[in-house]
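Trainee: sequence first, predicted coordinates after that:
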Amino acid sequence: MSIWWLVPQYLLLGIADVFSVVGLQEFFYDQVPKELRSIGLALYLSVTGVGSFLSSFLLMVIDKATGGNGRDSWFSSNLNRAHLDYFDWQLVGLGAIGFVAYLYFARSYIFNGRGTH
């Protein structure tokens, strides 16, 4: 297996990260009152930190739940016995749930039209 198989995945993750980070930062800076802009940026960084914490927690829970009792977990060091495909499908499911939640909140959000531009 070549390392070049990872290039498309990292390219897509990098592009997605650029769009999401810039959009999230702009949202928290532009949609809060002028007096609370530093709080908005702190909330932006807090969302990023909580997301990283939850990602690590999810990996730990899946590793504990799928391993043990002589079984290899989904993240086994032997790629022939690991089931990273199951983890990828779980991420697809969580992404779909997140997209539905995004659509719900985006429809109910009231835009604050006094932007900085």
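Mentor: Sure thing, it's come through.
Trainee: going forward, measure contacts between C-alpha atoms and count neighbours the same way
Mentor: Fine.
Trainee: residue 61 should be in a helix, yeah?
Mentor: Yes. If the criterion is DSSP: H, G, I helix; E, B strand; the rest coil, then residue 61 is within a helix.
Trainee: next up, a structure to set beside the first:
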Amino acid sequence: MACIQLAPQYILLGLAEALVTPSCSVISFHLTPSHIRGISLHFLTLSYGGGCFLGALIIQLLYLLSGGNWYPNTLHEGNLEHFFFFLAMLMTINTLVFCWISYRYLDLSVVQSRGVGSSLLAEKLLQYKTCLRFYDTMERSSTTASVETVL
């Protein structure tokens, strides 16, 4: 298999990464409370690093489990298409989980502005306000006594 055959896949992967990274940053910045925006961006960066380590672990495991047949040392000796089909399967599972989570997502600030009032929603809004008050207190004070009064 010539390396030029892999170029379109890597070009599409680079394009996808270039489009996804800024949008994830914008989403994690705008949908978090202002007091914890920095923390959410740090967790986003941490997840990127964890993804790199997980990718390296997947490659090592597939290399060991397939005996080097799926991901060979030299490209023309192995069945690299099995590896790419496995990655496509993982991406499909990732997309389905993302769709499921995004379907269940509830932006509390939008629901609150609509004025929808149900007991479960009111409880969630109360928890949301308590969390904001907790982070607000943490930002202004460094003593543990003020944290205990909030809790």
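Mentor: Yep, it's here. Predicted model only: the values in this text are computed from it and were never measured.
Trainee: overlay the chains and give the TM-score.
Mentor: The TM-score (TM-score structural alignment, normalised by the length of structure 1) is 0.83; 110 aligned residues with a C-alpha RMSD of 1.9 Å.
Trainee: residue 110 of structure 1 belongs to a helix?
Mentor: No. Counting by three-state DSSP, residue 110 of structure 1 is located in no helix; its state is coil.
Trainee: how about it, what's its match in structure 2?
Mentor: Under the alignment (TM-score structural alignment), residue 110 of structure 1 pairs with residue 106 in structure 2.
Trainee: look up how far residue 128 of structure 2 lies from its match.
Mentor: 12 Å (C-alpha to C-alpha, to the nearest Å).
Trainee: middle-most residue in structure 1, spatially?
Mentor: residue 51 (6.3 Å; C-alpha atoms, centre = their mean).
Trainee: that older thread, for residue 106 and residue 128 of structure 2, indicate the residue with more neighbours.
Mentor: For the pair residue 106 of structure 2 and residue 128, the greater number of neighbours falls to residue 128 (15 against 11), based on other C-alpha atoms under 10 Å.
Trainee: which residues touch the more buried one?
Mentor: Contacts of residue 128 of structure 2 were listed using C-alpha atoms under 8 Å, 6 or more residues apart in numbering, and they are residue 108.
Trainee: try it again at 10 Å.
Mentor: Residue 128 of structure 2 is in contact with 33, 108, 109, 122, 134, counting by C-alpha atoms under 10 Å, 6 or more residues apart in numbering.
Trainee: mind telling me what it corresponds to in structure 1?
Mentor: So residue 128 of structure 2 corresponds to nothing, using TM-score structural alignment.
Trainee: which part of structure 1 matches stretch 73-82 of structure 2?
Mentor: Matched against structure 1 by TM-score structural alignment, stretch 73-82 of structure 2 falls on residues 77-86.
Trainee: whoops, I mixed them up, stretch 137-145 of structure 2
Mentor: Going by TM-score structural alignment, stretch 137-145 of structure 2 lines up with nothing in structure 1.
Trainee: wait, doesn't residue 113 of structure 1 sit right on residue 30?
Mentor: Yes. Proximity of residue 113 of structure 1 to residue 30 meets the contact threshold set by C-alpha atoms under 10 Å, at 9.1 Å.
Trainee: these two - which one has more neighbours?
Mentor: Remark: of residue 113 of structure 1 and residue 30, residue 30 carries more neighbours, 19 against 8, as counted by other C-alpha under 10 Å.
Trainee: I figured the more buried one hits residue 44, correct?
Mentor: No. Taking contacts as C-alpha under 10 Å, residue 30 of structure 1 lies outside contact range of residue 44: 11.7 Å.
Trainee: mutual contacts of the two, please.
Mentor: With C-alpha under 10 Å, 6+ apart, residue 30 of structure 1 and residue 44 have common neighbours residue 24.
Trainee: packing partners for the strand or helix carrying residue 9 of structure 1?
Mentor: For residue 9 of structure 1, the host element (DSSP states H and E) is helix 7-30. With contacts taken as 3 or more C-alpha pairs under 10 Å, 6 or more residues apart in numbering; DSSP states H and E, helix 7-30 of structure 1 sits against helix 37-66.
Trainee: good, wrapping up.
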